[in-house]
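I would like to see how this sequence folds:
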Amino acid sequence: MNLQEYQSREFFKEFGIPVVEGAVASNREEALEIAKKIGLPVVLKAQVLVGGRGKAGGVKVAKTEEEVLKLADEILTMEIKGLKVKKLLVAKAVNILREFYVGFTVDRVSKRNVLIVSNAGGVDIEEVAKNTPEKIFKIYIDPIMGLFSYEAKKASQRLTEDMNIAPKIADIIEKLYKVYISLDGNLAEINPLAVVEGNNVLALDSKIVIDDNALFRHPELEALREPTEEEKLELEAKSKGFTYIKLNGNIGCLVNGAGLAMATMDLIKLFGGDPANFLDIGGSSSPEKVASAIEMITRDKNVKAILINIFGGITRCDDVA
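Got it, this is the predicted structure:
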């Protein structure tokens, strides 16, 4: 479960991580009211659950009240990577002196949580890892003992030797770890973590991804879920007894069994096609379930044909037919 930036900010504040002043708005009037309250200039940031908002024009600086209204209108009518912008974060613009990256995630190879820091903040951390891996520093965390204070200090001192700043970064690292563990996160990151005037250190962006398998421990978080249109389809499919994941192709797939479904998609790709979805109707079926699955596939306007691949066994082929 991905949290919106404005939601992640609230958890950061709850755990004592300093964030830039700001609030979320749903329309131009609310955006202007927030801007007046925190003072100009402000940054307007589209709240959508995808990366690359800045490159898509979803992050703008407004220096006047007129610009706030104009840019808020522009952003709230945008669609970024297929997602409509319904809210925007209005945050105080600050003078950035230095930018860092700080994050916690799960390392699948070592089977441990890992702290990742970099002095190349403000850019895609995957690109940094690919192009300049020497700028990445990692600490693998003991699953029983957790993060030690000396590890947070070590990481902060890899980012800066300025002892007016390093202790503040170490403190934020420890607090971010508490956010990550307390929420059963798969990811908690600050990018960028910025040094601003007065040697203050602020989280200018916030991202939290929560492990769906742990949501039963956090029922209060379900209220924060803002499903995309694709996620709504997946939830609808689940309620009807099958699994559906939308893809970008034009050949719909209706298959029984996850393994056969993936093999079917591989074959489509092998012969030059492009699957429009993953759809597993499961080990048992009914005509109603199959009809619902086909109806869901045909909602995708890109679909030109549907390939049905049923392994006769537990699933009755006459039901599917």
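
okay, CA-based contacts and neighbour counts for the rest of this
Noted.

strands along the stretch 151-300 of the chain, start to end?
Along the stretch 151-300 of the chain, counting by DSSP state E, counting those that start in this stretch, strands occupy 185-196, 200-203, 207-210, 243-246, 251-255, 277-280.

er, the stretch 1-150 of the chain actually
With DSSP E, counting those that start in this stretch, the ranges of strands along the stretch 1-150 of the chain come out as 22-25, 42-46, 59-62, 79-80, 83-84, 88-92, 96-107, 112-118, 136-140.

I have a second one here; can you model it like the first so I can compare?
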Amino acid sequence: MEIHEYQAKAILADYGVAIPEGGLAYSPEQATYRASEIGGEQWVVKAQVHAGSRGQAGGIRICSHEGEIWEAADELLGKRLVTHQTDARGKGVYRLYVEAAVASEHEVYLGFVLDRAAERVMVVASAAGGTDIEEIAANDPDSIVRVNVEPAVGIQSFEAREIAFAVGLDASLVPQAVHLMTACYRAFLDLDATMLEINPLAVTADGRLLALDAKMTFDDNALFRHQDVSELRDKSQEDPRERTANDRGLSYVGLEGDIGCIINGAGLAMATMDMIKQAGGEPANFLDIGGGASPERVLKAFRLVLSDEKVKAVLVNIFAGINRCDWVAEGVVQALQRLEVPVPVVVRLSGTNVEEGRRILAEADVAVITADSLAEAGARAVESIAGRAA
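A predicted model of the protein is given here:
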């Protein structure tokens, strides 16, 4: 789960990370009022969306007077911001964060990520602050500092000092840097985060370290332990299909292809998508219906997959262990009888009660294309689209 910049900053501030003074606004009038509360001579108006590179897309405006703030807010609110991290539709801007502009003398990148291979939290830092880490890795990979933290002891002061010096911070700033990194590590662990990024971390003229931007993501499977974090979820920033699936207990990721997939098990789903690609097609989604797929659950999955207008065929691939092929077959029949399914449906069943599942499909008055193997299922799904086009 992702959260907005202002939410991440509020969390980090609670842990002792210094941030510029700011406030949330939902209208141009609120934006100008926030600026008057903050005071000063310059302010930054930031679109709050779940995407990076907002500045390059026009989502961050520096303003010097009330009129500029009003105009920036009026233009941004309701706009769909398109960056290289969004699809062509972009993300809707429904709230703004107004904060005091900060003159920085130097900016660095600081991030904490979960290194699954090493089973450690990794600190990632670079002297090239204000730039996406992907760009830094491509343009100046040697500038990236990586440190795996030993989980038994957490981040140590000597490690934080080494990172601070490696990214070019002055010795006078090292105590602040140690405090900041320790605070970020604590927040990361305490809240079951999967990523924490401060970019840029600014060095101000008066010798302070300020988090000018912040981003955090969290482990969905651990949100039950953090109700306060769970409540920060902004469904307006999520893919409608993924939001619908999440609310119904399904694992769904939308893709750009035209073959809808209904599969049980993440590994089988990945293998199925590979087989579709091998056959010359493109998957429209990743959808794992889980191990206890009832007919009702299969019906929900069909509704979700068919909500994607790009889908030209549906591939149901089930390897039943805990699951049962007859349950899935009943769900497929219900979906074809109750829904308007204007595309070919390919079904491959294997495992528990497979013969009963195949019998249900054969005897039902519904149009399905059956397959015995994964390779055959992928090929038939691709062929069904080609056949309709012809």
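
where does the TM-score land?
The TM-score (TM-score structural alignment, normalised by the length of the first structure) is 0.90; 320 aligned residues with a CA RMSD of 2.3 Å.

take the strands of the stretch 151-300 of the first structure and write them to a markdown table, including distance to Lys168 of the first structure and mean neighbour count.
Output for the strands of the stretch 151-300 of the first structure, formatted as a markdown table (distance: least, CA to CA, whole Å; neighbours: other CA atoms under 10 Å):
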| stretch | distance to Lys168 of the first structure | mean neighbour count |
| --- | --- | --- |
| strand 185-196 | 10 | 23 |
| strand 200-203 | 7 | 21 |
| strand 207-210 | 20 | 22 |
| strand 243-246 | 43 | 19 |
| strand 251-255 | 52 | 24 |
| strand 277-280 | 46 | 24 |
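
can you find the partner of Phe218 of the second structure in the first structure?
Taking TM-score structural alignment, Phe218 of the second structure has Ile210 as its aligned residue in the first structure.

do Glu256 of the second structure as well
Glu256 of the second structure maps onto Asn248 in the first structure, by TM-score structural alignment.

OK, contacts around that match?
Neighbouring residues of Asn248 of the first structure by CA atoms under 8 Å, 6 or more residues apart in numbering: Asp274, Pro275, Ala276, Asn277.

for Gly378 of the second structure, which non-adjacent residue is closest in space?
Using CA to CA, 6 or more residues apart in numbering and skipping the chain neighbours, the partner closest in space to Gly378 of the second structure is Ile276 (4.8 Å).

residues contacting the one you found?
Glu282, Pro283, Gly378, Ala379, Ala381, Val382.

any idea how far the fourth one lies from Asp274 of the second structure?
When distance is defined by CA to CA, to the nearest Å, Ala379 of the second structure is 12 Å away from Asp274 of the second structure.

quick one: which of those two has more around it?
Ala379 (20 against 17; other CA atoms under 10 Å).

still on that earlier bit, could the strands of the stretch 1-150 of the first structure be laid out in CSV, adding distance to Ala214 of the first structure?
CSV is the format used below for the strands of the stretch 1-150 of the first structure (distance: least, CA to CA, whole Å):
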stretch, distance to Ala214 of the first structure
strand 22-25, 27
strand 42-46, 28
strand 59-62, 32
strand 79-80, 29
strand 83-84, 26
strand 88-92, 28
strand 96-107, 14
strand 112-118, 16
strand 136-140, 22
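
closest one to Asn309 of the first structure among these?
Closest approach to Asn309 of the first structure among these is made by strand 83-84 (31.4 Å; CA to CA).

that closest one vs the second structure, average distance?
Superposed on the second structure, strand 83-84 of the first structure shows a mean distance of 1.3 Å to its aligned residues (mean CA distance after the TM-score superposition for the first structure).

list of residues touching that strand?
Under the contact criterion CA under 8 Å, 6+ apart, strand 83-84 of the first structure has outside partners Val48, Leu76, Thr77, Met78, Thr228.

now the buried members of the residues you listed.
Buried members of those, counted by 16 or more other CA atoms under 10 Å: Val48, Leu76, Met78.

can these go into CSV with extra columns for distance to Glu33 of the first structure?
Shown next, in CSV, are these (distance: CA to CA, whole Å):
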residue, distance to Glu33 of the first structure
Val48, 22
Leu76, 16
Met78, 21
